[in-house]
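In: kindly return the folded structure for what I paste below:
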Amino acid sequence: MSKIVFEAVNAEKVVEGFPILKNINLQIRAGEVIAIVGANGSGKNSLLNLIGAIYDQTSGVVNRYAKKIGYVPMNLPDSIEFKVEEYLSLVGRMSGRAIKTLVKDIHHYADIFKITPDLVSTLSSCSKCTKHKVCIIQVLLNNPKILLLDEPFSFIEKEFQFELFHQLLSIKGDKTIVFTVSEELVFDKHVDKIINVKNGEIVSIQETQLNH
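Out: The predicted model follows:
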């Protein structure tokens, strides 16, 4: 059995006197693909923030065993005028990457996510789907062990949602992938666990056929 990379025991998060997460009991193992499902305001994004150490628990126990956690927000700012490859090279160098391996990885991920022709385009001129893929690649360049994605399919045209999902699966390797998603869109046959969240609590954790 793969090792635990995150665990929470009776964790709670309180903001300005209001509990936004309650009674969180959860284990995440290396290599799992996990969907956190819930309606708007259910607490699914708050749970993602707890996993990613953006939130610290107010009470209870939380342990994070992965050394690198990468967080992908919903979108990039629209005003970035760098060309896509220039932008990715810049952020990669800022994190200490050597230029030779950095360029190789940029082109590798651009091929996987099918944005190679967009590398010479300015980021501001790209579609929302391409911008989101650039944001994912930006995080992957730091080689995180846990990849967290905040509503990665929300602003992508429906016909490209499954394409993006399968592209994410192709880079899984030894990474753990956790993403939030609305109740209307769940890739239940392709994830290891579905965590259903309501009113700041985990109401169920469903292990799919991948775990059997």
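In: every contact and neighbour count from this point should use C-alpha atoms.
Out: Will do.
In: tell me which residues are up against stretch 129-144.
Out: In this structure, residues lying in contact with stretch 129-144 by Cα atoms under 8 Å, 6 or more residues apart in numbering are 67-76, 84, 88, 91-92, 95, 102, 105-106, 109-110, 113, 115, 118, 123, 147, 152, 155-157, 175.
In: whoops, I mixed them up, stretch 36-43
Out: Here stretch 36-43 has contacts from 20-21, 44, 48, 178-183, 186, 194-201, using Cα under 8 Å, 6+ apart.
In: these in helices, which ones?
Out: Among the contacts of stretch 36-43, the members falling in helices (DSSP state H) are 44, 48.
In: just the buried ones from the contacts of stretch 36-43, in ChimeraX syntax?
Out: Buried residues among these (16 or more other Cα atoms under 10 Å), as a ChimeraX selection:
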select :20,21,44,48,178,179,180,181,182,194,195,196,197,198,199,200,201
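In: also this sequence, please, to line up against the first:
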Amino acid sequence: MIKLTNVNKYYRQGTQAYHVLKDINLQVAAGEFVAIMGKSGSGKSTLINIIGFFDDQFSGQYQFNKIQVDQLKRNQFSDLRNQQVGFIFQNFKLINNLTVAENVGLPLIYAGARRSQIQARVQQQLKAVGLPNVAQQLPTNLSGGQQQRVSIARALITQPSFLIADEPTGALDSKTSQEILNIFQTLNHQGTTIIMVTHDEAIAERSDRIIRILDGQITSDQEVDHAHE
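Out: Next up, the predicted model:
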């Protein structure tokens, strides 16, 4: 589904050019659950910004399904982002003065869906993440784990081709982190493709494959052995 070939990324700062990603070659098949691991400054956030159609300033080739992403115009880029990918962030990024239902339904409003259709889909997604009764609450009344579930529901509402989760358990305690990872595994078993960024080994090992990145280069790409579980 996702294929990066010799992708390079430079940042300019004044007269300096920084080589942030170096000859990245990467493939992710539909239905995979992949973890990207690396220290702060390794280039992992830059990489997911390219994969998630946020950053179109790179050299190399990016093929998504049969679309040659590196040749798209900027407006085609944002259409792809809105339709094909759902984002989950470390700090949830919920709008505190909107109800849970309004937060989850927001991407559908942007997409021009009808109100009646939105309500039914919102209820369905909240049920899928184990929160059937919080639609009218404000996010600030929920625990961190519940807020992250709301953000997962929001990411899934447009039925994207894949999810990008950027340090999704970074703000959560270990028990809540495991609950969120259980949701990811359930979604993945139902066919959702997930790319998760983390710096936590134990979290990464819940995925099927770990890609390690250091100084802008992929240093290893290995399947996780779940046989001992």
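In: re the thing from before, mind checking which of the contacts of stretch 36-43 of the first structure land in strands?
Out: Using DSSP state E, the members of the contacts of stretch 36-43 of the first structure that fall within strands are 20-21, 178-181, 194-198, 201.
In: okay if I get those residues as TSV plus distance to residue 4 of the first structure?
Out: Conversion of these to TSV gives the following (distance: Cα to Cα, whole Å):
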residue	distance to residue 4 of the first structure
20	25
21	21
178	14
179	18
180	20
181	23
194	17
195	17
196	20
197	21
198	24
201	21
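In: ranges for the strands of the first structure?
Out: Using DSSP E, the strands of the first structure run over residues 4-15, 18-29, 33-37, 59-64, 69-72, 146-149, 176-181, 193-198, 201-207.
In: spatially central residue in the second structure, please.
Out: In the second structure, the centroid-proximal residue (Cα atoms, centre = their mean) is residue 164; its distance is 1.1 Å.
In: correct me if wrong: that residue contacts residue 85.
Out: Yes: the criterion here is Cα atoms under 8 Å, and residue 164 of the second structure meets it with residue 85 at 7.2 Å.
In: joint contacts of the two?
Out: Shared contacts of residue 164 of the second structure and residue 85, defined by Cα under 8 Å, 6+ apart, comprise residue 52.
In: on that earlier part again, just put the strands of the first structure in CSV and tack on distance to residue 131 of the first structure.
Out: Listed next are these as CSV, based on distance: least, Cα to Cα, whole Å:
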stretch, distance to residue 131 of the first structure
strand 4-15, 29
strand 18-29, 29
strand 33-37, 22
strand 59-64, 29
strand 69-72, 11
strand 146-149, 14
strand 176-181, 17
strand 193-198, 27
strand 201-207, 31
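In: picking up where we left off before, what does the residue nearest to the centre of the second structure align to in the first structure?
Out: Residue 164 of the second structure maps onto residue 148 of the first structure when the alignment is built from TM-score structural alignment.
In: again, but for residue 104 of the second structure
Out: Aligned counterpart of residue 104 of the second structure in the first structure: residue 88 (TM-score structural alignment).
In: residues of stretch 122-137 of the second structure that come out buried?
Out: 122-123, 125-126, 128-129, 131, 134-135.
In: Provide the aligned range in the first structure for it.
Out: On the basis of TM-score structural alignment, stretch 122-137 of the second structure is assigned to residues 106-121 in the first structure.
In: residues contacting the matching stretch, please?
Out: By Cα under 8 Å, 6+ apart, the surrounding residues in contact with stretch 106-121 of the first structure are 83-85, 88-89, 126, 130, 133, 137, 141, 164, 167, 170.
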